[in-house]
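Trainee: Predicted structure and sequence below. I'll ask about it afterward.
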Amino acid sequence: MKKILFTGGGSAGHVTVNLALIPRFLKEGWAVSYIGSHDGIEKQLIAKLPDVRYSGISTGKLRRYMDWQNVKDPFKVIGGAMQAYRIIRKLKPDVVFSKGGFVSVPVVFGAWLNRVPVVIHESDLTPGLANRIAIPFAAAVCTTFPETEKHLRSAKTRFVGAVVRDGLDAGSANRGRVFCRLDGSKPVLLIMGGSLGARKINETVRLALSRLTAEFQVVHLCGKGQLDPELDLPGYRQFTYIGDELPDILAMTDVVVSRAGSNSIFEFLALRKPMLLIPLTKEQSRGDQILNARSFEASGYCEVLEEENLTADTLASGVSRLYRDREAYIGRMEQTGQKDALSDLFHYIKQTVRS
């Protein structure tokens, strides 16, 4: 029996590609394991899968700014690497697939110490810090954007394109309306701040609700701990996170407001959902979401609203304009030639084992 070990976490974006690949390996009879943090979102999403063995390790955050935790976290990473080394030595996987995030660094290093080949997947146009650290220990790096190769300057890179989960396009708009208790009398606006939420977006949405609900029925994914129990308005539904029902929610959605994480925006592109993107600022991130959003804007798939310009007025007017011009956005999306990146990535991982 072939064995594969997955890793990646810290946000849902570092887990979704793994969730897309795991069923394919299970279907072909592979033994599937996963190493993540003890209490991150990856554990919530993966530990419930009955045929996947989940192991938690110690992990630290890799920061670009001064913080006292920077003194302690390197020791957590070292401890996590030794834990990962022991787990991998025991499991003896044929290959490790890493989606990135802070927890992946000690796992990739532990695999390298065990001489297990590692395939890394980079979603964004430029690689994140965790993947930059891990790449020297990997056998291959698969990219979503073709431009990423010039940022890596490595012979290890392989362009596979955007991975879209199987079944995401199989949702039912009617099931979505039943789940959200919406009647279909108005178009649906889906607002996603990312799996961890986005306080600034949430606050602005609530300030703009009277204008938004005058034109739309609104489904608002707020993130953990950011629900407002005081809000109970007709045509407005808020959730911490949506799991199995997401295909149904997307099926009934007309336009989307979202951060600009690569996995999400490529899924919206595949489903032909016009987007108003609000990327994380450079103060909050390394600027990868800004690059993702500008790339999509240049292709005519979205509008971009910088967080510095985000107000109730700019949000409401931006969404209204997006909906008014939705057919033009959908037309451009239909012209894109998206390949089956999930199958390509799946076969490439197996090829790495054979070679």
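Mentor: Sure, I can see it.
Trainee: Every contact and neighbour count from this point should use C-alpha atoms.
Mentor: Fine.
Trainee: what residues are up against Tyr241?
Mentor: By CA atoms under 8 Å, 6 or more residues apart in numbering, the contact set of Tyr241 is Ser195, Leu221, Cys222, Gly223, Lys224.
Trainee: what's the answer for Gly10, then?
Mentor: Gly10 touches Gly40, Ile41, Glu42, Gly101, Phe102, Val103, counting by CA under 8 Å, 6+ apart.
Trainee: Switch the residues you listed over to CSV; also include secondary structure.
Mentor: Shown next, in CSV, are the contacts of Gly10 (DSSP: H, G, I helix; E, B strand; the rest coil):
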residue, secondary structure
Gly40, coil
Ile41, helix
Glu42, helix
Gly101, coil
Phe102, coil
Val103, coil
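Trainee: want to compare, so here's the second one:
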Amino acid sequence: MRIVISGGGTGGHIYPALALIKEIKKVNKEATFIYIGTDNGLESKIVPRDNIPFKSITISGFKRKISFDNVKTIFRFLKGTADAKKLIKDFNADVVIGTGGYVCGPVVFAAAKLKIPTLIHEQNSVPGLTNKFLSRYVDKVAICFEEAKAFFPNEKVVYTGNPRASEVLHRNGDEGRRSIGLSNDKKTVLIVGGSRGARPINDAFLEVLPEAGKRDYQFLYVTGEVHYEKVMNEVNKLGNPSNIFIRPFIHNMPEVLAAIDLIVARAGATTLAEVTALGLPSILIPSPYVTNNHQEKNANALSKNGAALVRLEKELDGQQLLTDIDDILLNQSKWEKMHLASKQLGKQDAAKVLYEVINQLAKRNH
């Protein structure tokens, strides 16, 4: 099977694609891939590290407001489609997959025009412009949240979940604890604001750091590299409690997630896929700075099923955050209910389900 995958811009589009590639390689040793992205996107740095052949096209996203830049984007789209057609033909692709971001627009559109089977994967509860556009042309639309179904042609939709979830399953929590120096006999809460951190979450936790230092459980607090120095200056003034472990970034997140009992985080699709795969209870603080406010909608999908507590950034303060953590971590009955609800949402092996859909599409091409 010869597969073209395209997706870029953010890790939320790239990491599910890489997880899917890994799963397909496990079950189909003969499968070969090329990944099409942009040279200036995050994918150009991440994908080659996994030894996946990487090709690039030039494309930019549409502005949501009327802009002359959109005229340029139309011309780039036409040129990108032509370039993608050549790459797809030269590779002799059996199926083409888009995992989101504007780069997959011309790639998946080109494949559809070449009559090659196509699939797009939507990670969020509210799709972006590119996937809404492509849904008219593709054969299948894979979704992770039932709420996304309403945005796509019903007959094309298949619920798969996020293949990134498979990355955290069967990881060694002991290894995660050792890598940080966490105690084995204390419950652990992870506080993280995404790969770059989140200042409002940092500010809220710093408010109650001395009080948090008196708890019998432990904290792993990830500041984000850009905030780390400033946070540590404040922490040193406040006494640097021994039950609070502070890091700028976590490189082995799957192992660390397997070691914790509760997570405080944003509500990006990749994070929620990992959280539900492990059945972790969560306190979610959606970023209000994302397209269509999709993180709040993602978070509410977990909350309504009892798997998460949602706090909006505008109502966040340190005392409320610490109270919320206490209410879940120190109440075993509540923790168990949230754990089971989270696990129920993440029970499907998304990578395997997606592979079956892709396999059927590829067979149709022969």
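Mentor: Noted; the coordinates are in hand. What you are looking at is a predicted structure, and each value in this text was computed from that prediction instead of being measured.
Trainee: For the contacts of Gly10 of the first structure, could you give me a markdown table that also reports neighbour count?
Mentor: Shown next, in a markdown table, are the contacts of Gly10 of the first structure (neighbours: other CA atoms under 10 Å):
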| residue | neighbour count |
| --- | --- |
| Gly40 | 15 |
| Ile41 | 19 |
| Glu42 | 28 |
| Gly101 | 22 |
| Phe102 | 24 |
| Val103 | 32 |
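Trainee: And the helices in the stretch 51-200 of the second structure?
Mentor: Residue ranges of the helices in the stretch 51-200 of the second structure, as given by DSSP state H, counting those that start in this stretch, are 69-91, 104-113, 129-134, 173-180, 199-207.
Trainee: Make a markdown table out of the contacts of Gly10 of the first structure and add distance to Leu291 of the first structure.
Mentor: Shown next, in a markdown table, are the contacts of Gly10 of the first structure (distance: CA to CA, whole Å):
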| residue | distance to Leu291 of the first structure |
| --- | --- |
| Gly40 | 27 |
| Ile41 | 25 |
| Glu42 | 25 |
| Gly101 | 19 |
| Phe102 | 21 |
| Val103 | 24 |
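Trainee: ok, back up a step: any idea which of the contacts of Tyr241 of the first structure is closest to Phe266 of the first structure?
Mentor: Ser195 (16.0 Å; CA to CA).
Trainee: in the first structure, what residues pair with stretch 291-301 of the second structure?
Mentor: Using TM-score structural alignment, stretch 291-301 of the second structure lines up with residues 285-295 of the first structure.
Trainee: contacting residues around the matching stretch?
Mentor: Contacts for stretch 285-295 of the first structure (CA under 8 Å, 6+ apart): 124-126, 128, 259-262, 277, 279-281, 302, 304.
Trainee: what's the distance between Cys142 of the first structure and Gly318 of the first structure?
Mentor: Taking CA to CA, to the nearest Å as the measure, Cys142 of the first structure falls 34 Å from Gly318 of the first structure.
Trainee: Compare these two (neighbour count), which wins?
Mentor: A count of neighbours by other CA atoms under 10 Å puts Cys142 above the other of Cys142 of the first structure and Gly318, at 23 against 18.
Trainee: circling back to that earlier point, buried ones in the match of stretch 291-301 of the second structure?
Mentor: Arg286, Asp288, Gln289, Ile290, Leu291, Asn292, Ala293, Arg294 (16 or more other CA atoms under 10 Å).
Trainee: Stretch 270-286 of the first structure now?
Mentor: Buried, per 16+ other CA under 10 Å, within stretch 270-286 of the first structure: Ala270, Leu271, Arg272, Lys273, Pro274, Met275, Leu276, Leu277, Ile278, Pro279, Leu280, Arg286.
Trainee: Equivalent analysis for stretch 32-51 of the first structure, please.
Mentor: Buried residues in stretch 32-51 of the first structure (16+ other CA under 10 Å): Val32, Ser33, Tyr34, Ile35, Gly36, Ser37, His38, Ile41, Glu42, Lys43, Ile46, Ala47.
Trainee: any idea which of those is closest to Glu215 of the first structure?
Mentor: Using CA to CA, those come closest to Glu215 of the first structure at Ile41, 33.8 Å.
Trainee: List the contacts of whichever residue in the second structure pairs up with Met252 of the first structure.
Mentor: When the second structure is aligned by TM-score structural alignment, Met252 of the first structure is paired with Ala259. Counting by CA under 8 Å, 6+ apart, Ala259 of the second structure makes contact with Asn172, Gly173, Asp174, Gly176, Arg177, Thr188.
Trainee: Strands of the stretch 101-250 of the second structure, residue ranges please.
Mentor: Taking DSSP state E, counting those that start in this stretch as the criterion, the stretch 101-250 of the second structure carries its strands at 118-122, 140-143, 157-159, 188-192, 218-222, 244-247.
Trainee: Let me have the ones you listed in TSV, extended by distance to Gly12 of the second structure.
Mentor: Shown next, in TSV, are the strands of the stretch 101-250 of the second structure (distance: least, CA to CA, whole Å):
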stretch	distance to Gly12 of the second structure
strand 118-122	10
strand 140-143	14
strand 157-159	18
strand 188-192	16
strand 218-222	19
strand 244-247	22
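Trainee: picking up where we left off before, specify which member of the contacts of Ala259 of the second structure is nearest to Asp349 of the second structure.
Mentor: Asn172 (18.6 Å).
Trainee: Does the closest residue to the closest one other than its chain neighbours belong to a helix, a strand or coil?
Mentor: Leaving aside its chain neighbours, Asn172 of the second structure sits nearest to Glu255 (5.5 Å; criterion: CA to CA, 6 or more residues apart in numbering). Three-state call for Glu255 of the second structure (three-state DSSP): helix.
Trainee: Cross the buried residues of stretch 32-51 of the first structure against strands and list the overlap.
Mentor: Judged by DSSP state E, those include Val32, Ser33, Tyr34, Ile35, Gly36, Ser37 as members of strands.
Trainee: so which helix or strand takes in the residue nearest the centre of the second structure?
Mentor: Against the mean C-alpha coordinate of the second structure, by CA atoms, centre = their mean, the closest residue is Thr270 at 1.8 Å. Using DSSP states H and E, Thr270 of the second structure falls within helix 269-278.
Trainee: Setting aside sequence neighbours, what's the nearest residue to the equivalent of Gln238 of the first structure over in the second structure?
Mentor: Counting by TM-score structural alignment, Gln238 of the first structure corresponds to Arg247 in the second structure. Leaving aside its sequence neighbours, Arg247 of the second structure sits nearest to Val222 (CA to CA, 6+ apart; 4.9 Å).
Trainee: What's the ChimeraX line that selects buried ones from the contacts of Tyr241 of the first structure?
Mentor: With 16+ other CA under 10 Å as the criterion, this ChimeraX line picks the buried residues out of the contacts of Tyr241 of the first structure:
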select :195,221,222,223
